[in-house]
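Undergrad: Quick one, structure for this:
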Amino acid sequence: MTALSDSEVRTAHLVASVLLGYPDGRLHEARPLLMKSVAVLPAGEVRARLAAFLVHVAATGRGDLEAHYVATFDLKRRCCPYLTYYTYGDTRKRGAALLRFKHAFSAAGFELTSEELPDHLAVVCELSARGAVGPATRLLREHRAGLELLRRSLEAERSPYAEVVAAVEATLPPAGPRERAAALRLAAEGPPAEQVGLEPFGVTGEHR
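TA: Alright, predicted model coming up:
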């Protein structure tokens, strides 16, 4: 697999960020531009998987897309798009993990709001798309086990969104034995459960 340049990663993450957001009218308006962006990526898994999802968007009515998004990401905990959830669940440790995401956004010069938690996969991809490829990639790699578990869960649900998550994974270096072991452990044990309040860190721009 040929490694993508930083510019190509930014393009791929930009497309993924839009596709992983709530599929309202803006997605359909942006589809022609997204298709052009994907077409300039090198031939390979990233381009093929993003293109496959865009074909799905073109062939599916907006109402069906919205219903599937809600049924998948809002109603199935195993398909949670928040990366720290897989490792920390709803525990106090997750709050500290969210601070790391918040600091990454602040260091890159992006203002956070209360609209979205910064560990949402679409938001992390947006961070990369805006130019902070290195910090965003580090966050994705640190939570690669959760990312892989999300992809596996989407595949088990036969959700087209598995294509987008797989495309994001394909922009990263191959997973090592330690990352694969962590993913298997998460799959077997699931996230820890300890219900606590979390400060709602968000990023400017809605993904829902």
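Undergrad: From here on, just use CA atoms for contacts and neighbour counts.
TA: Fine.
Undergrad: what about the helices in the protein?
TA: Ranges of helices in the chain, per DSSP state H, are 6-19, 25-39, 45-59, 62-69, 83-88, 92-107, 121-129, 133-142, 144-156, 161-170, 177-189.
Undergrad: Of these, flag the one that's most buried.
TA: The highest average neighbour count among these, using mean count of other CA atoms under 10 Å, belongs to helix 121-129 at a mean of 26.
Undergrad: And the contacts of that helix?
TA: 9-14, 16-21, 81-83, 105, 118, 133-137, 139-140, 203, 207 (CA atoms under 8 Å, 6 or more residues apart in numbering).
Undergrad: What's the separation between K76 and R141?
TA: Distance, K76 to R141, by CA to CA, to the nearest Å: 24 Å.
Undergrad: compare with the first, here's sequence two:
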Amino acid sequence: MSGRHPAPALPGEQLAIAWQTASLLLDYPDESLLARLGMLRRLSETLTGTVGDPLRACIGRLESGSLSTAQEDYVDTFDTRRRHNLFLTYFAHGDTRRRGVALLRFKQTYLRSGFVLDDTELPDHLCVVLEYAATVDQRLGWNLLLDHRAGLELLRLALRDADSRWFGAVQSVTATLPPLRGDESAAVRRLAAEGPPQEEVGLTPYATPAFDPATRPPGSPQPLPMPSFPGGRR
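TA: Next comes the predicted model:
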């Protein structure tokens, strides 16, 4: 699928089902998600065991208990713990200015496919990346996921250790990807020991010197316009 990365082992249709299902399961739980769980379970039955079984485990845990409990659990899981972060660039760059450039790369990748987001979503959120890979451009989405393979693995391990109801969704995603390589395994060990980088205060997602209009000579081109017109997922 790409010269930089190995090709997928699963057929494209199965990748799309797995990634779209995981994207929905990892989003904030609401009434519409609960109404879809039966459909998602049926779709998961079309997947191989290593990919489909974790999705069904996640669905089963979301089906048990009340919606309000799931919502409280979601906030506690993903909004308060650094190692449970759903923003892929956070694992590599943390709260540093380098993350702004990494986020811009996601936007550039999406624009190559004509895919745009509104201002309510950051482009590196795992749900956004998975939906893009499932429904817009599987090749470029595959590359984005593999470029952040170490962060995904750390997220999987952290959710496993916390016995999170969302562990199965992330486990399924990693099961669609090739095994970790030596350098990726080393990156996971380093992230597990040190956590994401911490450096700078007052970071705004795209505010880096290279893309700040005030720092460019008059009349020089803008490297990439940030789309503000509607688009996005679902």
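Undergrad: Aligned counterpart of P192 of structure 1 in structure 2, please.
TA: Matched by TM-score structural alignment, P192 of structure 1 corresponds to P197 in structure 2.
Undergrad: now do A122 of structure 1
TA: By TM-score structural alignment, A122 of structure 1 lines up with C127.
Undergrad: Could you report the separation of that match from R234 of structure 2?
TA: Distance from C127 of structure 2 to R234 of structure 2, counting by CA to CA: 11 Å.
Undergrad: what's the neighbour count on the aligned partner of S113 of structure 2 in structure 1?
TA: Counting by TM-score structural alignment, S113 of structure 2 corresponds to A108 in structure 1. By other CA atoms under 10 Å, the residues close to A108 of structure 1 number 16.
Undergrad: Can you report how many residues lie near the closest residue to A108 of structure 1 other than its chain neighbours?
TA: Nearest residue to A108 of structure 1, sequence neighbours excluded (CA to CA, 6 or more residues apart in numbering): A132, at 6.3 Å. By other CA under 10 Å, the residues close to A132 of structure 1 number 21.
Undergrad: Might one say that A132 of structure 1 is in contact with A107?
TA: No: A132 of structure 1 lies out of contact with A107 (CA atoms under 8 Å); the separation is 9.4 Å.
Undergrad: follow-up on the earlier one: kindly provide the distance from the match of A122 of structure 1 to S64 of structure 2.
TA: Using CA to CA, C127 of structure 2 is found at 22 Å from S64 of structure 2.
Undergrad: Same question for R190 of structure 2.
TA: Per CA to CA, R190 of structure 2 is found 36 Å from S64 of structure 2.
Undergrad: A48 of structure 1 -> structure 2?
TA: So, by TM-score structural alignment, A48 of structure 1 is matched to D53.
Undergrad: contacting residues for that match?
TA: S44, G168, S172.
Undergrad: which of these lies closest to E184 of structure 2?
TA: E184 of structure 2 has its nearest neighbour among those in S172, at 18.4 Å by CA to CA.
Undergrad: And the closest one, what's its match in structure 1?
TA: In structure 1, S172 of structure 2 lands on A167 (TM-score structural alignment).
Undergrad: check contacts around the residue lying closest to its match once chain neighbours are set aside.
TA: Residue nearest to A167 of structure 1 in three dimensions, not counting chain neighbours: V46, with 4.5 Å by CA to CA, 6+ apart. Neighbour list for V46 of structure 1: A12, A166, A167, V168, A170, T171 [criterion: CA under 8 Å, 6+ apart].
Undergrad: Surely C79 of structure 1 and L154 touch.
TA: Yes: C79 of structure 1 lies in contact with L154 (CA under 8 Å); the separation is 6.4 Å.
Undergrad: Which residues are in contact with each of the two?
TA: Counting by CA under 8 Å, 6+ apart, nothing touches both C79 of structure 1 and L154.
Undergrad: Please report the distance of the most centrally placed residue in structure 1 from V40 of structure 1.
TA: Residue closest to the average C-alpha location in structure 1 (CA atoms, centre = their mean): L121, at 2.6 Å. Using CA to CA, L121 of structure 1 is found at 23 Å from V40 of structure 1.
Undergrad: L83 of structure 1 now?
TA: The gap separating L83 of structure 1 from V40 of structure 1 is 29 Å, by CA to CA.
Undergrad: Check R141 of structure 1 too.
TA: As judged by CA to CA, R141 of structure 1 and V40 of structure 1 stand 25 Å apart.
Undergrad: Please apply the same query to V164 of structure 1.
TA: 17 Å.
Undergrad: Over to F110 of structure 1?
TA: Distance from F110 of structure 1 to V40 of structure 1, by CA to CA: 27 Å.
Undergrad: for P32 of structure 1, same thing?
TA: Remark: distance between P32 of structure 1 and V40 of structure 1 (CA to CA) = 13 Å.
Undergrad: ok, now L184 of structure 1?
TA: 35 Å.
Undergrad: between the helices of structure 1, which one is nearest to L198 of structure 1?
TA: Taking CA to CA, helix 92-107 is the member of the helices of structure 1 nearest to L198 of structure 1, at 6.1 Å.
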